[in-house]
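**Q** Got a predicted structure plus its sequence, pasted below:
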Amino acid sequence: MKAALCKTLDGPEGVVVEDVADPVAGPGEAVVRVKAAALNFFDTLITRGKYQTRPDLPFSPSGEIAGVVESLGPGVTGIAAGTRVAAALGYGGAREKVVVPAASLIPIPAGVSDEVASAVSVTFGTAMHGLRDRGRLQPGETVAVLGASGGAGQAAVEIAKLMGARVIAAARGDKLDVCKAAGADETVDYDSADLKQALKDLTGGRGVDVVYDCVGGTYAEPAVRALAWEGRFLVVGFAAGDIPKLPLNLLMLKGADAIGVFWGEAVRRDPARHRVNMIDALDWIAAGKLAVRIHAALPLADIRDAIAILDRREAAGKVVLTL
């Protein structure tokens, strides 16, 4: 079978497509024939050895897949060969077949395509874990999403709206239309506005209840300064590249919380909660309540180009590999 393999930590240039042996399911496992494998910004980091997960070389990028169960290992019950499924892997999805713990497989509802199903776990899973499980978002509260035009940000906008929040999306001016299309009530342009003042102005001086920060860097501190009393600052990612250092007195003065959102570890520690979130998300997509935006769908052979799209910050939505 074909597999994309990261052989050197040089980003896209270190990834090649080669033939490897077909996998065999062990006890409690299933072999899934992959139909689509989604990429995320962390694939630009993991292929450079700069992500918190550092697999041994060679490894396959892509942390989420959709496909069809091909075979089952000993002791697997509750799922049959031929079932369409999605799964979160962490990494290893960019190959024609993968071995997955059977308990991690989520059935794909009718009407949801493989490309869409493959692109749900990381972005919508993180948004639901962040806003629902960690941020305790309530109907009527205001959420500011930083990095709202990317796949993770768009998912947060949509989930927050479904949860009854008012959403302010922050992004660069040429991508604000993407945020509006995802359902944002208001937008802030990083390039032409002072972030803190803009968030204050849009909330009548009160501040925002929740900040969902996918970006980090220089935007984190002004966003914290724009929190309302007892606001929650959700630390989701660092797409800007720099990990900010926050003055802790700001949290004290606002009675605010800074909350880590480590979705991958949460999935490992509490797979049952992740399963509930994913079933809800896929059902909402099937019902037309959520829309997964696919920026590009490229064949496995073009994985270097696919990762490069994310590297150049060009993606307005998910980048998916098709197999």
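**A** Perfect, I can see it now.
**Q** can we go C-alpha only for contacts and neighbour counts from here?
**A** Will do.
**Q** So which residue is smack in the middle of the protein?
**A** Among the residues of the chain, the one closest to the centroid is Thr123, at 2.3 Å (Cα atoms, centre = their mean).
**Q** Surely that residue touches Ala152?
**A** Yes - the pair Thr123 and Ala152 passes the contact test of Cα atoms under 8 Å, sitting 4.5 Å apart.
**Q** Can you show me the helices along the stretch 201-323 of the chain?
**A** Counting by DSSP state H, counting those that start in this stretch, residue ranges of the helices within the stretch 201-323 of the chain are 220-225, 249-254, 263-269, 271-286, 303-311.
**Q** also this one, for the comparison:
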Amino acid sequence: MQAISYTAFGAAADVLELSEIPTPTPKPGEVLVRLAFSGVNPSDVKARSGARPGVTKPPFPRIIPHSDGSGVIEAVGDGVPEESVGARVWIWNGQWQRPFGTAATHICLPASQAVRLPDAVSLETGAILGIPGLTASHAVFGGGEVAGKTVLVQGGAGTVGLLAVQLAKLGGARVIATARGDGITAASKAGADVVLDYSGDDLAQAILTENNGAFVDRIVEVEFGLNAAVDAEVITPNGTIAAYGSAKEMTPTLAFGPMLFKAATIDILLIYLLPMAMRDQAIQHLHNALEQGALTCPVAETFALADCAAAHVAVEAGNRAGAILLDTQA
């Protein structure tokens, strides 16, 4: 099989290389998936560059990056039904705590990590469901149903944000999103009832004004460090801030008092570690939305497998209007 891999941290163009390696054979309980697409996420880029806190060298001698992907099951190991061969699947945690991920033509992994893709859903969409999809689903529904509630999506034009807006709206919530520039239009088209420019003056007051003076019930938060003060001001008593990112301020200073007197819950999400019961629930919400045709997963650009370094650069550049994918068979 062909695969992109690296053996040392560094710039994408310096360390990522395309090579031919033996196609693995599935062990008991595993499946071999012929990959169609690989999803490239910020976490993959940070892992390759060595930006994860406390990690000074790659955890394995050679790493095939990326945790998300989609494709068709080509072979199964003992204990996996033969009728699984030919099934279209999407993949989660492809390269989490294991060396070989989805930036390749094939991957072997436990059968439970290859989820059957609903018939009407494209393989491109399947490659977005692992990290962005599950993060959005759990961030919105991790505390229960949201019907009749107000959900604030901070960063509503990012890949996770756009999915969260759609899921919250489908779940019956009133959705307020924040974005900037063209992202304001994108979040509005995704279904947000109100979209506010996050760079505007007194964002907290603008949020409360657009919610008729009421606090919001749940916040889906992409930049916790930057937005903690605003979140504390607008969250309802006993509300939840579901924070999945804080890239611009990883060591925030938190004003405890405002959070205390709201009895706010700060729920920090790392989708790689989601317990199976919660993961199954998040998957069900995603599949329900997809089967209803109520969830669009935008793709900004697709690169050939050999152009993986360029795909990483595109993710690093930010300001994308959707996900970045690799066509692993191109």
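**A** Structure's in. What do you need? Quantities reported herein were computed from a predicted structural model and do not represent experimental measurements.
**Q** Go through the helices of the stretch 201-323 of structure 1 and name the closest to Ala4 of structure 1.
**A** Ranking those by their distance to Ala4 of structure 1 (criterion: Cα to Cα) puts helix 303-311 first, at 7.5 Å.
**Q** Run the chain-centre distance for the closest one.
**A** Going by Cα atoms, centre = their mean, to the nearest Å, the spacing between the C-alpha centre of helix 303-311 of structure 1 and its chain's C-alpha centre is 16 Å.
**Q** matching residues in structure 2 for that helix?
**A** Counting by TM-score structural alignment, helix 303-311 of structure 1 falls onto residues 308-316 of structure 2.
**Q** Next, please give the residue ranges for the strands of the stretch 1-150 of structure 2.
**A** With DSSP state E, counting those that start in this stretch applied, the stretch 1-150 of structure 2 shows strands at 2-5, 17-20, 30-40, 68-76, 88-91, 106-110, 114-116, 150-154, listed in chain order.
**Q** Find me the equivalent region of the last one in structure 1.
**A** It stands for strand 150-154 of structure 2. If you align by TM-score structural alignment, strand 150-154 of structure 2 falls on residues 142-146 of structure 1.
**Q** got the contact list for that stretch?
**A** In this structure, residues lying in contact with stretch 142-146 of structure 1 by Cα atoms under 8 Å, 6 or more residues apart in numbering are 153, 156-157, 160, 165-171, 199, 208-215, 219.
**Q** and it, how far from the chain's centre?
**A** The offset between the C-alpha centroid of stretch 142-146 of structure 1 and the centroid of the whole chain comes to 16 Å, using Cα atoms, centre = their mean.
**Q** compared with structure 2, how much does that stretch deviate?
**A** With both structures laid over each other, stretch 142-146 of structure 1 and its partner residues in structure 2 are 1.1 Å apart on average (mean Cα distance after the TM-score superposition for structure 1).
**Q** Need the counterpart of Val224 of structure 1 in structure 2.
**A** In structure 2, Val224 of structure 1 lines up with Ala232, judged by TM-score structural alignment.
**Q** same question but for Thr203 of structure 1, I mixed them up
**A** Aligned partner of Thr203 of structure 1 by TM-score structural alignment: Asn211.
**Q** Leu131 of structure 1 now?
**A** In structure 2, the residue paired with Leu131 of structure 1 is Val140, using TM-score structural alignment.
**Q** For that match, which residues are in contact?
**A** Under the criterion of Cα under 8 Å, 6+ apart, the contact partners of Val140 of structure 2 comprise Val146, Val151, Ala164, Leu167, Ala168, Arg218, Val220, Ala242.
**Q** for Val32 of structure 1, same thing?
**A** For Val32 of structure 1, the contacting residues are Gly67, Val68, Val69, Glu70, Ser71, Lys97, Val98, Val99, Val100, taking Cα under 8 Å, 6+ apart as the criterion.
**Q** ok, of those, which one's closest to Gly264 of structure 1?
**A** The nearest one, if we look at these relative to Gly264 of structure 1 and count by Cα to Cα, is Val100, at 15.3 Å.
**Q** what's the spacing between the aligned residue in structure 2 for the closest one and Met278 of structure 2?
**A** Under the alignment (TM-score structural alignment), Val100 of structure 1 maps onto Leu109 of structure 2. Leu109 of structure 2 sits 20 Å away from Met278 of structure 2, taking Cα to Cα, to the nearest Å as the criterion.
**Q** which of the two has more neighbours?
**A** The residue with more neighbours, out of Leu109 of structure 2 and Met278 and counting by other Cα atoms under 10 Å, is Leu109; that gives 24 against 14.
**Q** How much space separates that one from Ala300 of structure 2?
**A** Here the distance between Leu109 of structure 2 and Ala300 of structure 2 works out to 28 Å (Cα to Cα).
**Q** go on, Lys189 of structure 2?
**A** From Lys189 of structure 2 over to Ala300 of structure 2 the distance is 16 Å, taken as Cα to Cα.
**Q** Inside strands: which ones of the contacts of stretch 142-146 of structure 1?
**A** Arg166, Val167, Ile168, Ala169, Ala170, Ala171, Val208, Asp209, Val210, Val211, Tyr212, Asp213 (DSSP state E).
**Q** which one in structure 2 is aligned with the last one?
**A** Just to be clear, that refers to Asp213 of structure 1. Asp213 of structure 1 maps onto Glu221 in structure 2, with residues paired by TM-score structural alignment.
**Q** show me what contacts its match?
**A** Counting by Cα under 8 Å, 6+ apart, Glu221 of structure 2 has contacts Val153, Gln154, Gly155, Asn227, Ile241, Ala242, Ala243, Tyr244, Gly245.
**Q** which one is it nearest to, not counting chain neighbours?
**A** Here the nearest residue to Glu221 of structure 2 in space, its sequence neighbours aside, is Ala243; by Cα to Cα, 6 or more residues apart in numbering that works out to 4.5 Å.
**Q** Neighbours of the aligned partner of the one you found in structure 1, how many?
**A** When the structures are aligned by TM-score structural alignment, the residue of structure 1 matched to Ala243 of structure 2 is Val235. A total of 19 residues lie near Val235 of structure 1 under the criterion other Cα under 10 Å.
**Q** pretty sure Ile108 of structure 1 contacts Ala87?
**A** No - with contact taken as Cα under 8 Å, Ile108 of structure 1 and Ala87 are classed as non-touching, separated by 9.9 Å.
**Q** Comparing these two, which shows the higher neighbour count?
**A** Neighbours were counted for Ile108 of structure 1 and for Ala87 using other Cα under 10 Å; Ala87 has more, 30 against 25.
**Q** counterpart of that one in structure 2?
**A** The criterion is TM-score structural alignment: under it, Ala87 of structure 1 has Ile91 as its aligned partner in structure 2.
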